[in-house]
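Participant: coordinates only, no sequence provided:
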């Protein structure tokens, strides 16, 4: 009972030295009501000696970046953690979401292959939903796996990777043993029931040697070895996945490129949040991260205004989370939130208030790495309010830095704002508006390569096509053109992103045998691809084999 009372006391105010992000506060408040225990994957920020202090006090540090570290602790250990000397900030963060034949052709990989860039002696790392290691795209000519390691972060039993106290690691030898066992998954139980990770890995580094004629269906880095992390989608665990893959590649003496086709709109979109900054810090020579730009180019996920006013009422529909950032140096007195079934009034800086499953936070400028005041709306259950109209009101706004503007950026996780910012036409080929500032928050880092999407195909054939018939997707652009859904920049601090584009519309790639949802006959290709392949539409596909295009291969090589 003491722990529950202590935790409730912590989350009543920000009077403690450490800042706890809204996602952690919401999670612990919810757990405190039920008395439930749960493992919390956390990103910690503090002094440069932070990791030493954590280890001295009995905590296991997974990723150490000097003034940042990742840990996993039970809820009951949070009070002990908050007593660590030099700890300033504790972040749970928003969970990320899962954001090739003609695709590869459009990316000029043949020109790169002609120069010898096929992926040989390079590690292709993937962090995603899992991988179907039985798929022929990941098996070499001798029948052995091309996958060197799989780390399944989502399980609680099995051999943990060295340096990490969770998940299960499977080696190339164990994967080969499973392939030859006659009893699938008896040695390596990891499966990809979602399907996204298998599709991504196939487009990035797959090569199907069973297809005739040979070398007609492959990803970009077709001769690379693969290291795969099946992630929990938590920000801390994804950082651990990056560290794990880079460390394995370094031990093998090989350069590495990691693909992360996952994202969220939560954050300042300027690269300063702890998750994005930590990912940047993990890159370097021989260590490259490629991230998808996102699929929100036509979605109402961004609001912006800069007029000087004393108040601003921002209207939106249901969304699981929303964050708003006020220009550094400017001020707001309080924030309020109203919706059809409730309201929260006058939350001041450094506090929060809840009504039902809705919580409104107002963080002071000192809580962020960019010096901006931030408001957060977090809704952990949509029951009864999924059709409500919401209004976030900023009270007593002031142009405290006297520059003639009060810039206000806001992002929602779902298509929510009633008055999104900056819609413009994509031209006569498209029937949809396009919106700037729609990049995924994690794609706003300074050192990651960010990839937008072009139309891989808008005509395609499937197993239910009649002879001579092709399916057509109207209003989505011509092959090779920018897709209508691809997220675009700039970042909130004005940098141009994405860096390049790659195929992202109706991409044909590996289908996991365990992904039951990949069953629409419209997206199953005709024989001989119908058993093992699937077209994915925009709501899943992200960046992949762009790493090996003629236009990108040389910029990447300067890091490798």
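Facilitator: Yes, it's here. The structure presented is a predicted model; accordingly, all values stated were derived computationally and were not measured.
Participant: going forward, measure contacts and count neighbours with C-alpha atoms only.
Facilitator: Fine.
Participant: next structured bit after the helix ranked longest in the chain?
Facilitator: Counting by DSSP state H, the longest helix found in the chain is helix 235-252. Using DSSP states H and E, the helix or strand that follows helix 235-252 towards the C-terminus is strand 256-260.
Participant: tell me the angle the longest helix of the chain makes with strand 256-260.
Facilitator: 160 degrees (axes from the mean of the first three to the mean of the last three C-alpha atoms, to 10 degrees).
Participant: which strands and helices sit next to helix 235-252?
Facilitator: When contacts are defined as 3 or more C-alpha pairs under 8 Å, 6 or more residues apart in numbering; DSSP states H and E, helix 235-252 sits against strand 39-46, strand 68-74, strand 123-128, strand 225-230, strand 256-260, helix 274-282.
Participant: what's the spacing between that helix and its chain's center?
Facilitator: Centre-to-centre, helix 235-252 and its host chain are 16 Å apart (C-alpha atoms, centre = their mean, to the nearest Å).
Participant: and that helix, what's buried?
Facilitator: Going by neighbour count (16 or more other C-alpha atoms under 10 Å), the buried part of helix 235-252 is 235-246, 248-249.
Participant: which residues touch stretch 481-496?
Facilitator: 268-270, 293-299, 409, 426, 430, 432-440, 444, 452-455, 476-477, 497-498, 501, 504-505, 538 (C-alpha atoms under 8 Å, 6 or more residues apart in numbering).
Participant: now do the contacts for residue 440.
Facilitator: Applying C-alpha under 8 Å, 6+ apart, the residues near residue 440 are 263-265, 269, 292-294, 487.
Participant: ok, it to residue 539 distance?
Facilitator: The gap separating residue 440 from residue 539 is 14 Å, by C-alpha to C-alpha, to the nearest Å.
Participant: re the thing from before, now do the longest helix of the chain against strand 68-74, angle only.
Facilitator: Here the directions of helix 235-252 and strand 68-74 differ by 120 degrees (the same axes, to 10 degrees).
Participant: close enough to count as contact, residue 346 and residue 334?
Facilitator: Yes: contact criterion C-alpha atoms under 8 Å: residue 346 and residue 334 qualify, at 5.2 Å.
Participant: with neighbour count added, can I get the contacts of residue 440 in a markdown table?
Facilitator: Shown next, in a markdown table, are those (neighbours: other C-alpha atoms under 10 Å):
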| residue | neighbour count |
| --- | --- |
| 263 | 25 |
| 264 | 22 |
| 265 | 27 |
| 269 | 28 |
| 292 | 32 |
| 293 | 34 |
| 294 | 34 |
| 487 | 27 |
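Participant: please compare the first structure with the one that follows:
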């Protein structure tokens, strides 16, 4: 199939996107070739685009849970001194600046015209931009959509009076520009600004918005900024290829997140990030998200086979819909019933693998669909997937009863704040296990954020551990009231998970530079970089580590190198 035809299918709302690993290619045997196309990802994954007119309705009963792309939102936004970065930039025998290391960003794009992304001679520090939203240019090799802008092309644009005439890629949101600046921005002396790795090479993927049918499936508000899992995974391929072409180490910075998924590292994106983390000279940094204080997580331990409990959800005015996911580890099995604000109660919903129940509440005129999954791929868990449409305001109750019990614990997650069209939260919420996906990735570095001025962890910083007890976050980095590049050449101050992820990505680039220059260096992977950072984390007296807020402590790059030197 020619690239132009596939591009049209990739972009069409009439074609649905699916994620297919190489061991499930037989799923496509009955799909006519002329009604589909695909894009190859790394490690044997494919993004497949199929004409929706030949498909059954989109449910997890009809399609595997992990095959339906997840939707991810942006993680909201004297720091370098606190993280031990200034010291390694300025120490006479170190002077680490990220030279010959690439930092890759998959986000809202970048304002490539900003001076903080240029060399002293005015040339760009950006190796390439893949803008998935522009379709009149040339896509990267092996891909059929978007437009790639190379370093030469960007430099050509910068030499003209109107650079956007040649490279029209822009960051309308500003999130990607800010993220790249705190990680890799060059010095701006008048504004007293310096990024963590100011001489690193930058690579950028600007994600296209998620398709409307997926936003409808996940009941995401129509104006929410969100991106599809398959576009992110293809972006990772682009960054990896660009770094390979230049024979450079690559730090992947992920400042995106979602509450959808099992929170145990089993999503396809988490698995792919794990695989990149195992490769020499590839490192992955992920933010924990900003969900700890949003009241979107419920946790309970059922004490016996006759125990039951109720998760109460407050729904405000104007909420068009939302999704909730209940997860428990097998051999625990639970069932539910639902009580509406008026007191209308469903029967206990029978468990049948793969069944879907469409419930209608007469007085509220609300519809709730419920799907059970017991045999999830690569996941030893039960999932109950609930989708509320036009929920009436008030208190909705999800009554949970055990069918069989081992440990007896279960979790329910509501969508992240950015996806909701109004007030939706648990009356009795739990702030733990609120780090967003893909922050549960096992081998990547997951970073919490704190206020460097008072050394307090931010109330919103996503907390661990993962649902299966893996220690996450790994450590914390500054992320409150940090200055970075905004739009139109301005500098702005932001807080949030993205900030700490950007600072950490820059710190990892500096550490990678140092390791590359060591005698006999053969490269290191993400797990090894993580271990070196953990050697130097700062820990508070009388506080037990690791813990769910700070992980093993706070990032201190200078202390890590000093500890490594003394060992």
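Facilitator: Thanks, I have the structure now. In this text, all values refer to a predicted model and were calculated from it rather than measured experimentally.
Participant: re earlier: okay, the longest helix of structure 1 sits on what stretch of structure 2?
Facilitator: The aligned range for helix 235-252 of structure 1 in structure 2 is 229-246, by TM-score structural alignment.
Participant: burial check on the residue nearest to residue 450 of structure 2 when sequence neighbours are not counted, number of neighbours?
Facilitator: Leaving aside its sequence neighbours, residue 450 of structure 2 sits nearest to residue 457 (C-alpha to C-alpha, 6 or more residues apart in numbering; 4.0 Å). Residues near residue 457 of structure 2, counting by other C-alpha atoms under 10 Å, number 20.
Participant: could you identify which of the helices and strands packed on helix 235-252 of structure 1 is most buried?
Facilitator: strand 123-128 (a mean of 29; mean count of other C-alpha atoms under 10 Å).
Participant: against which helices or strands is it packed?
Facilitator: Using 3+ C-alpha pairs under 8 Å, 6+ apart: strand 123-128 of structure 1 touches helix 196-205, strand 225-230, helix 235-252, strand 256-260.
Participant: go with 6 Å
Facilitator: Helices and strands in packing contact with strand 123-128 of structure 1 are listed as strand 225-230, strand 256-260; criterion 3 or more C-alpha pairs under 6 Å, 6 or more residues apart in numbering; DSSP states H and E.
Participant: post-alignment, the longest one versus structure 2, mean distance?
Facilitator: Spelled out, it's strand 225-230 of structure 1. Its aligned residues in structure 2 lie a mean 0.6 Å from strand 225-230 of structure 1 after superposition (mean C-alpha distance after the TM-score superposition for structure 1).
Participant: residues in contact with residue 231 of structure 2?
Facilitator: Residues near residue 231 of structure 2 by C-alpha atoms under 6 Å, 6 or more residues apart in numbering: none.
Participant: the inter-axis angle of the longest helix along structure 2 versus strand 102-107?
Facilitator: Using DSSP H to define each element, structure 2 has its longest helix at helix 497-516. On the basis of the same axes, to 10 degrees, helix 497-516 of structure 2 is oriented at 160 degrees to strand 102-107.
Participant: name the residues of the next helix-or-strand element following helix 497-516 of structure 2 that are buried.
Facilitator: Using DSSP H and E, the helix or strand that follows helix 497-516 of structure 2 in sequence is helix 526-535. For helix 526-535 of structure 2, burial by neighbour count (16+ other C-alpha under 10 Å) applies to 526-530, 532-535.
Participant: then stretch 424-432 of structure 2?
Facilitator: Neighbour counts using 16+ other C-alpha under 10 Å place 424-426, 429-432 of stretch 424-432 of structure 2 among the buried residues.
Participant: and if you look at stretch 483-498 of structure 1?
Facilitator: Across stretch 483-498 of structure 1, burial judged by 16+ other C-alpha under 10 Å covers 483-492, 497-498.
Participant: where in structure 2 does that stretch fall?
Facilitator: Under TM-score structural alignment, stretch 483-498 of structure 1 corresponds to residues 458-473 of structure 2.
Participant: endpoints of the matching stretch, how far apart?
Facilitator: Start-to-end, stretch 458-473 of structure 2 (C-alpha to C-alpha) is 14 Å.
Participant: mind jotting down where the helices sit in the stretch 51-200 of structure 1?
Facilitator: Assigned by DSSP state H, counting those that start in this stretch, the helices in the stretch 51-200 of structure 1 fall at 78-81, 101-106, 109-114, 172-179, 196-205.
Participant: mean shift between the last one and structure 2?
Facilitator: This points to helix 196-205 of structure 1. In the superposition against structure 2, helix 196-205 of structure 1 averages 0.6 Å from its aligned positions (mean C-alpha distance after the TM-score superposition for structure 1).
Participant: quick one: what's aligned to residue 93 of structure 1 in structure 2?
Facilitator: Under the alignment (TM-score structural alignment), residue 93 of structure 1 maps onto residue 69 of structure 2.
Participant: ok, that match touching residue 227?
Facilitator: No: here residue 69 of structure 2 lies out of contact with residue 227, judged by C-alpha atoms under 6 Å, at a distance of 9.4 Å.
Participant: more neighbours: the two, which one.
Facilitator: Set side by side, residue 69 of structure 2 and residue 227 show more neighbours around residue 227, with 25 against 22, by other C-alpha under 10 Å.
Participant: for the more buried one, what is the enclosing helix or strand?
Facilitator: Per DSSP H and E: residue 227 of structure 2 is located in strand 226-228.
Participant: name the helices or strands packed onto the longest strand along structure 2?
Facilitator: Ranked by number of residues, the top strand in structure 2 under DSSP state E is strand 394-404. Applying 3+ C-alpha pairs under 6 Å, 6+ apart, one finds that strand 394-404 of structure 2 makes contact with strand 309-315, strand 333-339.
Participant: redo the ones you listed as TSV? Include distance to residue 124 of structure 2 and mean neighbour count.
Facilitator: Conversion of those to TSV gives the following (distance: least, C-alpha to C-alpha, whole Å; neighbours: other C-alpha atoms under 10 Å):
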stretch	distance to residue 124 of structure 2	mean neighbour count
strand 309-315	49	19
strand 333-339	56	21
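Participant: and those strands: which comes nearest residue 487 of structure 2?
Facilitator: Closest approach to residue 487 of structure 2 among these is made by strand 309-315 (35.6 Å; C-alpha to C-alpha).
Participant: which residues touch that closest one?
Facilitator: Taking C-alpha under 6 Å, 6+ apart as the rule, strand 309-315 of structure 2 contacts 393-400, 423-427.
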